[in-house]
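Trainee: the sequence and its predicted three-dimensional model are supplied below.
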Amino acid sequence: MKKFLKQVALGLLVFISVNTVIAVIYEYPTYKSVQNKTNRNYLKWEAIHHNKNSYDFIIVGTSRAYASFNPVIIDSSLHTNSYNMATSAQDIVETYYSLEEIFEYQKPKYIVLDLFFEASDGIYDYYQTFSNSSFFNSNQRRYNLITKGYGTAGVLNFSIPVVKFKNYIKQDIIGLFTNNKSLRTEDHWIKGYLYDTLTVSQSQVSNFEPISNFENTTFNEERFDMYLKKIERLVKSNNAKLVCVRTAYPPSRLKLNKTDDEGAYFKTYMAKENIPYFDLNNFIDDHTIYSDQDFADYHHPNYKGAQKASMQLVEAIKRIQEKNN
């Protein structure tokens, strides 16, 4: 019995030690970036929390949105004060609770939500989710996100570093044996928008894979439906207008798909729910205005693509305004 207890105690000690080391390695850079005021999620929430009732136009969604919409371009045309609150790998559950936090401090007239199959699938980047929600002022809201939004899996990923960081640990181990380097640069931000000067290379273009569809994602229709409706009710209850968009893909990548499951699904769903929806891949004249050189990688626009996307969004909002007048 004593031997067994010693083995259990040793195993527990190893478990705690490993998780402590992992937590230090992966949490410390976040801590330092907050201290240095360079953490982007921290700065975004600082803008929301400390400029109360200042923003009347807020963008939410994944990194596809934070690289697509330049508030300066939007504001100059619509005479708004917009802010881009999209974040990396933002899951639709995370979007809902982020909006709860936003509405506590802001009274926007418009909420623009970027739609993306992978933002409503069964694979979550808990590290990104909890990094974003760690800057909520409301502890209760953060708790609800973890427990109600993700259940037992959420609690485990929040509590155990080796579980939360497993994907990043795997990537770092693979990186030790490869020469792959990230091409993303995140040193120029404007009101939450990433001004990216990188242009996708021809070798990257030649390796493009089909866009999100029912076969290559785990898109969860039931989960999407539940949280999109929760988002719509939340936005409406705060006297704001929900506008949904689908940001653009490089044309060469679009051509790889025989059918556009993602675009067709969102178009049909939004028409049924009577929610304004604009697909930037074929808006305004049913054809793309983008070239591959408008992108930094396989699905993030660079500053040239963002200029086009921002003007498309301006036109979309103007159409809504004209319709309502």
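Mentor: Alright, I've got the coordinates. Numbering: from 1, shown residues only.
Trainee: C-alpha from now on. contacts and neighbour counts both.
Mentor: OK.
Trainee: who's in contact with Ile174?
Mentor: Contacts for Ile174 (Cα atoms under 8 Å, 6 or more residues apart in numbering) come out as none.
Trainee: which SS state does it fall under?
Mentor: Classification of Ile174 by DSSP: H, G, I helix; E, B strand; the rest coil places it in helix.
Trainee: show me where the stretch 51-200 of the chain has helices.
Mentor: With DSSP state H, counting those that start in this stretch as the criterion, the stretch 51-200 of the chain has helices at 63-66, 71-78, 92-105, 126-133, 139-144, 150-159, 161-164, 166-175.
Trainee: buried ones in stretch 224-232, by neighbour count?
Mentor: Across stretch 224-232, burial judged by 16 or more other Cα atoms under 10 Å covers Phe224, Tyr227, Leu228, Ile231, Glu232.
Trainee: for comparison:
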Amino acid sequence: MVVYSGNAQRSPCDHENATYCEIARQLAAIKGFAYGGLFDASCAYAGPLYFVPSDTFVTLASARTLGIHAEQHLFGGVVPYPFIATKTITHALPASGAKAPPGWSFELAQRVRDVVLPGYSAFSIDDARDAGMALLRHGALRVKMASGIGGLGQWVVADSAELDACLQALDAQEVARDGLVCECNLAQVETLSVGQVRVGDLLATYCGTQRLTTNNAGEEVYGGSDLVVARGDFDALLRLALAPAALEAIAQARAYHAAVLQAYPGMFASRCNYDVAQGCDEAGRRYSGVLEQSWRIGGASGAEVAALAAFRADAALDAVRASTMEIYGADAHVPANAILHFQGVDERAGPITKYSTLAPHADP
């Protein structure tokens, strides 16, 4: 069991590396493997490796060079083109002649349009402006860089002047390479997480909500997740007593997942997570839709793996509640029963504490 950062889209910081390593240790215990720390290309390993990569592998060839040919070989995913690992696949292009990267599926947007928010993806500043102007006819919109994570790299614009100012501040080459999303902006929004993880013979499926917090720079960012995790597939999850909003999010995530696999049959993933936003626009219209996907270790993975460990330890256990917490600042309290992933001063994020907890699940 090794942690791999050779496919990282950006260099992981201290708290991310520490979290990846702690989760890999737990996965090694679940699978009965030895934990080998960070992958060392110069090391002659005694046997096959199971990888915990920091990012999705964005070509099939890059994964195969490491011996990764199927979901059984990693905690994460492999896609045939880089853009498939980003939120840009969620929406259509703003026009038939808009720029698109090689491998782009024009059919996918049609298949998922009923389970995502109103929006467009763009790979040029001009196309992004066309997309933004079309959305502004219905209210404020959110511009989101494909490379943004944890709520960063996003801006809300309310009119054409704000749109132009936002787009002019962006790096045109980065937009051309990675793309961006223009999407209707929701107020009083709740973000739900729907996902599934498979490790060895264990399969777990979950739904829950995300929390926001304020980081050390005063920005609103991801602060953790609270999940209900069922042993088994989506049908097992649906046998639990869930709120109507959760049922809607699960249905949308399942449809999105199936559509992506149909559009890009070469991809595979052992960890799938879908963010679903539910809220109202400025006119009071309610929306629910998938924002993006993640086929890599993520913010909820501490909770996912804690649930898998509980299922491994107790064959009669069918469901648990699992949470992750990310707390900025130097005065964070860690519960006695928590699994600590990181507590210290990160060179980029500043003082931060990250941990996961587990609790029994009981239907109301």
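Mentor: Thanks, I have the structure now. Computed from a prediction, not measured in an experiment: that's the story for all the values here.
Trainee: TM-score for the pair, please.
Mentor: The TM-score (TM-score structural alignment, normalised by the length of the first structure) is 0.30; 163 aligned residues with a Cα RMSD of 6.4 Å.
Trainee: deepest of the helices of the stretch 51-200 of the first structure, which one?
Mentor: helix 63-66 (a mean of 26; mean count of other Cα atoms under 10 Å).
Trainee: wait, doesn't Val345 of the second structure sit right on Tyr328?
Mentor: No: applying Cα atoms under 8 Å as the test, Val345 of the second structure and Tyr328 come out as separate, 9.6 Å apart.
Trainee: list residues touching both of the two?
Mentor: With Cα under 8 Å, 6+ apart as the test, Val345 of the second structure and Tyr328 both reach Pro351, Ile352.
Trainee: compare these two (neighbour count), which wins?
Mentor: The residue with more neighbours, out of Val345 of the second structure and Tyr328, is Tyr328; 22 against 16, by other Cα atoms under 10 Å.
Trainee: residues in contact with the residue lying closest to the more buried one once chain neighbours are set aside?
Mentor: Once flanking residues are discounted, Tyr328 of the second structure sits nearest to Ile352: 4.4 Å by Cα to Cα, 6 or more residues apart in numbering. Applying Cα under 8 Å, 6+ apart to Ile352 of the second structure gives the contacts His15, Glu326, Ile327, Tyr328, Gly329, Ala330, Phe342, Gln343, Gly344, Val345, Asp346.
Trainee: would you mind pulling up the elements that the helix or strand where Asp225 of the first structure lies packs against?
Mentor: Here Asp225 of the first structure sits within helix 221-237, counting by DSSP states H and E. Counting contacts by 3 or more Cα pairs under 8 Å, 6 or more residues apart in numbering; DSSP states H and E, helix 221-237 of the first structure packs against helix 92-105, strand 241-246.
Trainee: check which helices and strands the first one sits against.
Mentor: Contact partners of helix 92-105 of the first structure among helices and strands, from 3+ Cα pairs under 8 Å, 6+ apart: helix 40-50, helix 126-133, helix 139-144, helix 221-237.
Trainee: in a markdown table: those helices, plus distance to Ala65 of the first structure.
Mentor: Converted to a markdown table, those look like this (distance: least, Cα to Cα, whole Å):
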| stretch | distance to Ala65 of the first structure |
| --- | --- |
| helix 40-50 | 14 |
| helix 126-133 | 15 |
| helix 139-144 | 23 |
| helix 221-237 | 17 |
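Trainee: how near is Leu136 of the second structure to Val112 of the second structure?
Mentor: Distance, Leu136 of the second structure to Val112 of the second structure, by Cα to Cα, to the nearest Å: 22 Å.
Trainee: looking at those two, which one has more neighbours?
Mentor: More neighbours surround Val112 than the other of Leu136 of the second structure and Val112, with 24 against 17 (other Cα under 10 Å).
Trainee: could you say which helix or strand holds the nearest residue to that one once chain neighbours are set aside?
Mentor: Excluding its sequence neighbours, the residue lying closest to Val112 of the second structure (Cα to Cα, 6+ apart) is Tyr256, at 5.8 Å. Assigned by DSSP H and E, Tyr256 of the second structure belongs to helix 244-263.
Trainee: and after that helix, which helix or strand comes next?
Mentor: Downstream of helix 244-263 of the second structure, the next assigned helix or strand under DSSP H and E is strand 268-269.
Trainee: give the next helix or strand downstream of that following strand.
Mentor: Later in the chain than strand 268-269 of the second structure, the nearest helix or strand by DSSP H and E is strand 271-280.
Trainee: contacts for that following strand, please.
Mentor: 75-77, 186-198, 249, 253, 286-297.
Trainee: buried ones in the helix or strand that it is followed by?
Mentor: Once the chain leaves strand 271-280 of the second structure, the next helix or strand it forms, by DSSP H and E, is strand 286-294. Of the residues in strand 286-294 of the second structure, those with enough neighbours to count as buried (16+ other Cα under 10 Å) are Tyr287, Ser288, Gly289, Val290, Leu291, Glu292, Gln293, Ser294.
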